[in-house]
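S.K.: model this:
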Amino acid sequence: MAVARTLILQPDGRLTQQHRTALTSLPPLSVYVHVPWCVRKCPYCDFNSHAASDIPERAYLDALRADLEQALPSVWGRQVISVFIGGGTPSLLSAAGLDELLATLRSHLRLLPDAEITMEANPGTAEAGRFRDYAASGVTRLSLGIQSFDDAQLQKLGRIHDARQARAAIGMAQEAVSRVNLDLMFALPGQTLDACLADVREALSFGTEHLSLYHLTMEPNTVFAKYPPQDLPDDDTSAAMQDAVESELAAAGLQRYEVSAYARPGARCKHNLNYWEFGDYLGLGPGAHGKISFHDRIVREARARQPESWMDRAGRGDGSHIAETRSLAASDLPFEFMLNALRLREGVAASLFAERTGLSLAAVAHQLEAAVSRGLLVTDPTRLQASALGWRFLNDLQELFLSE
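M.R.: Model prediction:
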């Protein structure tokens, strides 16, 4: 694998080198589908979500088909290993709507027979019959946004469900599909270590195989950023929560395999693993981002963010629904790769760097030496893996690979 160089004559007469990534094989391909509507926008949420009492399902599905058809030349013939339907609240889709969405994907793409198909769901919109219909359409994994089992905390977070609904939704999901993920948040307003562990222990009581655990943060352009909640745990308390949760989950057989993800053996999320291993993903729907590799370049793209604008533009068939397209420069690739791969607790095989970027590890030899000398990276030459210190100061480790 190598980086091809082409000499370019600039207007001022200078010759410069244009670097092109040369990949001998393409990485695995996933598909992300964004459903932007929700019942109510949560005050901490910075996702591309929009409150709606009645979602325009027909217009959305038509636009999604048009979006996919225009994307086909970039992924033609490639196998799809996973699909993730996120939001917003995808479980606002009718059973017939979800069935049509998956049928559209299957008719246009080469989904593997055992492709993991995940759908996010809000416990406040959970219905046993609808979950069974989703499973019948091909959904193999449901990810439930529980956040907490404490009713007072759920109210502070602006969630539309209570703890009783959360428990009921878990039961419905487990009866419908073979894989269920629970999302929890910690470092909540006024939350104690005991309260944090109580949430985790209740999640474990359902035999949970996969848990995503997120620190509450004040993201820009959210209600919480403008009106921060009171009594947030300090950094030391938050760190103690993280450590205690990891120990609790490890004792129950769930290993922390990524910054925010814990799983029992065999239950890791294949879709997200493909992100972290710098695989490819086609993003469909308003605001969806994608990364597509070709043999001579790696391209990132983003769809128009506003749902109405995306639906209108996708329907034109002229590509105007793509708000941004850019080919990654060779100098961008080390940071892009490490930003993802080093989030994995076990890291990745060192050979994956060349396989997924087209660059030799010699291109980042200086950064690797600096990371090892500072104790942030393990010394095993066959792996790219954060040390215990590097894991704790992951941002510092990843920033070493930023282009100068």
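S.K.: CA only for contacts and neighbour counts going forward, please
M.R.: Fine.
S.K.: what's the helix or strand for the spatially most central residue of the chain?
M.R.: Centroid-nearest residue in the chain: Asn272, 5.6 Å away (criterion: Cα atoms, centre = their mean). Asn272 is part of helix 270-276 when elements are defined by DSSP states H and E.
S.K.: need the next SSE after that helix, C-terminal direction.
M.R.: Immediately after helix 270-276, counting by DSSP H and E, sits strand 280-284.
S.K.: For that following strand, which helices and strands make contact with it?
M.R.: strand 29-35, helix 57-75, strand 289-293, strand 298-303 (3 or more Cα pairs under 8 Å, 6 or more residues apart in numbering; DSSP states H and E).
S.K.: now for the last one, which elements pack on it?
M.R.: Counting contacts by 3+ Cα pairs under 8 Å, 6+ apart, the secondary-structure elements packed against strand 298-303 are strand 280-284, strand 289-293, strand 322-327.
S.K.: Measure how far it is from the centre of its chain, please.
M.R.: 15 Å (Cα atoms, centre = their mean, to the nearest Å).
S.K.: Now do it and strand 289-293, the angle between them.
M.R.: 160 degrees (axes from the mean of the first three to the mean of the last three Cα atoms, to 10 degrees).
S.K.: Val39: how many residues sit nearby?
M.R.: By other Cα atoms under 10 Å, 20 other residues sit near Val39.
S.K.: what do you get for the one 4 residues further on?
M.R.: A total of 21 residues lie near Pro43 under the criterion other Cα under 10 Å.
S.K.: how about the nearest residue to it, chain neighbours excluded?
M.R.: Excluding the flanking residues, the one nearest Pro43 by Cα to Cα, 6 or more residues apart in numbering is Val223, at 4.7 Å.
S.K.: Please provide the structure for the following sequence as well, for comparison with the first:
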Amino acid sequence: MIPLKPIAMPKPGANPRRDGGTGNAGNDNGQHVIQAFTAPGHIRLTSLPPLALYVHFPWCVRKCPYCDFNSHEWQGDTFPEEAYLDALRADLEQSLPLVWGRQVHTVFIGGGTPSLMSAAGLDRLLSDVRALLPLDADAEITLEANPGTFEAARFAQFRASGVNRLSVGIQSFNERHLQALGRIHDGAQARHAVEIAAHTFDNFNLDLMFALPQQTLAECQADIETALSFSPPHLSLYHLTLEPNTLFAKFPPPLPDDDQSADMQDWLHARTAEAGYARYEVSAYAQAHRQSRHNLNYWRFGDYLGIGAGAHTKLSLPNRILRQARYKHPASFIEQARAGTPVQEEHEVSRADLPFEFMLNALRLVEGFPVHRFIERTGMSLTSIEPALKEAEQRGLISRSHETIAPTPLGQAFLNDLQALFLKDAR
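M.R.: Below is the predicted model:
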């Protein structure tokens, strides 16, 4: 079902600047790090959550009309790969004092279209990561890839360099819908890409959208059935939304109405379950033991260091939680990283905002969260959100015990309304 009162839903790690943010946060990195650890904070954490690394690649062949990610069409025959890899290493090096001694459990290389990188470039990137960070031996390393950029030999080299999970941006197998979405690939290229992914990787995800312009239920079903025919370990099935500052927001296409969209969503929930996929998050479905470990860390309010143009970071320190944003434009990021100042904005998450930020993520999970996780990762007592919890329980949006809190099926259907209760509570 479509939420009745939608609120802004940031992507994992997307954090608008708030009062108290500071520009050029890295101008004096040593002093900045000392202050981050020693200045009085608003909370006290008894342990730090798991740490992930996100690497942003900002270029695409063409900007899609629905996309609100930090992506830029490259102009000319090539993009400045070497200069960008230099900047990524510089960004990572200046970030190290904030994460000394912490193991990295997952790496996600997203974009943009990071599969545009050369095999040598990707190998260098992962070599730099291993040289600078204590990466788990069994770390999940995911690369986003779009059909139209698939070459079997190059993807085999990606696999040899250490990528062990691929996320393929299919969106649809239908020619008409691919054209409406502005994708550079056609249905045949989409199928070929999945075949290469399945042959090269034993762990891969397929991204698809539904409620597309003028899409019927039968067309939605055909897309899902095609995807299921490849037996992907993981599916991400997104309802198309018109995000601000996109071409679709400015010129809205004709979309299925709420009832038609709800029919599609109800059908795909049932069909994926029948095919052996468990829905574990709003838009995520997985075979047994194939959930995205990187995304689970986001939703469980874990930490992540984001490097690259426009990347966002959330890091827990013993007495505070910091959020950072890098310079968004690739040229600006490269220039600032060379100067040792890739961080454009930084702020400490206020005590008042922490409960909402935690719940914004944790309530996306079908399993909900154990009560102790809220206490451990916010440094706050559950009594800080008791009014909102009571209202949510009275409205049938959550179920709770002394051990766990989870959204009910009704809460999952009206997730934005459920999350808004905790925003209201914070305010």
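S.K.: What value does the TM-score take for this pair?
M.R.: The TM-score (TM-score structural alignment, normalised by the length of the first structure) is 0.94; 384 aligned residues with a Cα RMSD of 1.0 Å.
S.K.: coming back round to it: the residue nearest to Pro43 of the first structure touches Lys41, doesn't it?
M.R.: No - counting by Cα atoms under 8 Å, Val223 of the first structure stays clear of Lys41, with 9.4 Å between them.
S.K.: When the two are compared, which one has more neighbours?
M.R.: Lys41 (21 against 17).
S.K.: Identify the residues contacting the more buried one.
M.R.: With contact taken as Cα atoms under 8 Å, 6 or more residues apart in numbering, Lys41 of the first structure is in contact with Ser49, His50, Ala51, Gly158.
S.K.: I'd like to know which of these are part of strands.
M.R.: Those of the contacts of Lys41 of the first structure mapping onto strands are His50, Ala51, per DSSP state E.
S.K.: Would you mind giving me the PyMOL syntax to select the buried ones in the contacts of Lys41 of the first structure?
M.R.: Burial among the contacts of Lys41 of the first structure is assessed by 16 or more other Cα atoms under 10 Å; the matching PyMOL selection reads:
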select buried, resi 49+50
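S.K.: Would you mind finding the longest strand in the second structure?
M.R.: Every strand in the second structure considered (DSSP E), the longest is strand 135-145.
S.K.: Check which residues of it are buried.
M.R.: Leu135, Ala139, Glu140, Ile141, Thr142, Leu143, Glu144, Ala145.
S.K.: Let me have the residues you listed in a markdown table, adding distance to Gln171 of the second structure as columns.
M.R.: Output for those, formatted as a markdown table (distance: Cα to Cα, whole Å):
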| residue | distance to Gln171 of the second structure |
| --- | --- |
| Leu135 | 31 |
| Ala139 | 27 |
| Glu140 | 23 |
| Ile141 | 22 |
| Thr142 | 18 |
| Leu143 | 16 |
| Glu144 | 13 |
| Ala145 | 12 |
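S.K.: For Phe158 of the second structure, state which of the residues you listed is nearest.
M.R.: Leu143 (8.8 Å; Cα to Cα).
S.K.: any idea what that closest one aligns with in the first structure?
M.R.: Taking TM-score structural alignment, Leu143 of the second structure has Met119 as its aligned residue in the first structure.
S.K.: How about Ala288 of the second structure?
M.R.: Using TM-score structural alignment as the criterion, Ala288 of the second structure maps onto Pro265 of the first structure.
S.K.: how much space between the residue nearest to that match when sequence neighbours are not counted and Glu277 of the first structure?
M.R.: Nearest residue to Pro265 of the first structure, sequence neighbours excluded (Cα to Cα, 6+ apart): Leu254, at 7.5 Å. Leu254 of the first structure sits 21 Å away from Glu277 of the first structure, going by Cα to Cα, to the nearest Å.
S.K.: thinking again about what came up before, may I see the helices and strands packed on strand 298-303 of the first structure arranged in JSON lines, with mean neighbour count as well?
M.R.: Below are these laid out as JSON lines (neighbours: other Cα atoms under 10 Å):
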{"stretch": "strand 280-284", "mean neighbour count": "25"}
{"stretch": "strand 289-293", "mean neighbour count": "22"}
{"stretch": "strand 322-327", "mean neighbour count": "15"}
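S.K.: Could you point out which of these sits nearest Gly171 of the first structure?
M.R.: strand 280-284 (30.2 Å).
S.K.: Can you classify Ala362 of the first structure by secondary structure?
M.R.: With DSSP: H, G, I helix; E, B strand; the rest coil as the basis, the three-state label of Ala362 of the first structure is helix.
S.K.: Now do the same for it: its match in the second structure.
M.R.: Per TM-score structural alignment, Ala362 of the first structure is aligned with Thr383.
S.K.: Met218 of the first structure too?
M.R.: Using TM-score structural alignment, Met218 of the first structure lines up with Leu242 in the second structure.
S.K.: before we move on, what about Asp62 of the first structure?
M.R.: For Asp62 of the first structure, the residue aligned by TM-score structural alignment is Asp86.
S.K.: Around that match, count how many other residues there are.
M.R.: Asp86 of the second structure - counted by other Cα under 10 Å - has 16 other residues nearby.
S.K.: Quick check: buried residues in the host helix or strand of Leu154 of the first structure?
M.R.: Assigned by DSSP H and E, Leu154 of the first structure belongs to helix 151-156. Buried residues in helix 151-156 of the first structure, counted by 16+ other Cα under 10 Å: Gln153, Leu154.
S.K.: Kindly name the residues of the second structure that line up with the next helix or strand after it.
M.R.: The helix or strand immediately downstream of helix 151-156 of the first structure is helix 163-176, counting by DSSP H and E. Mapping helix 163-176 of the first structure onto the second structure (TM-score structural alignment) gives residues 187-200.
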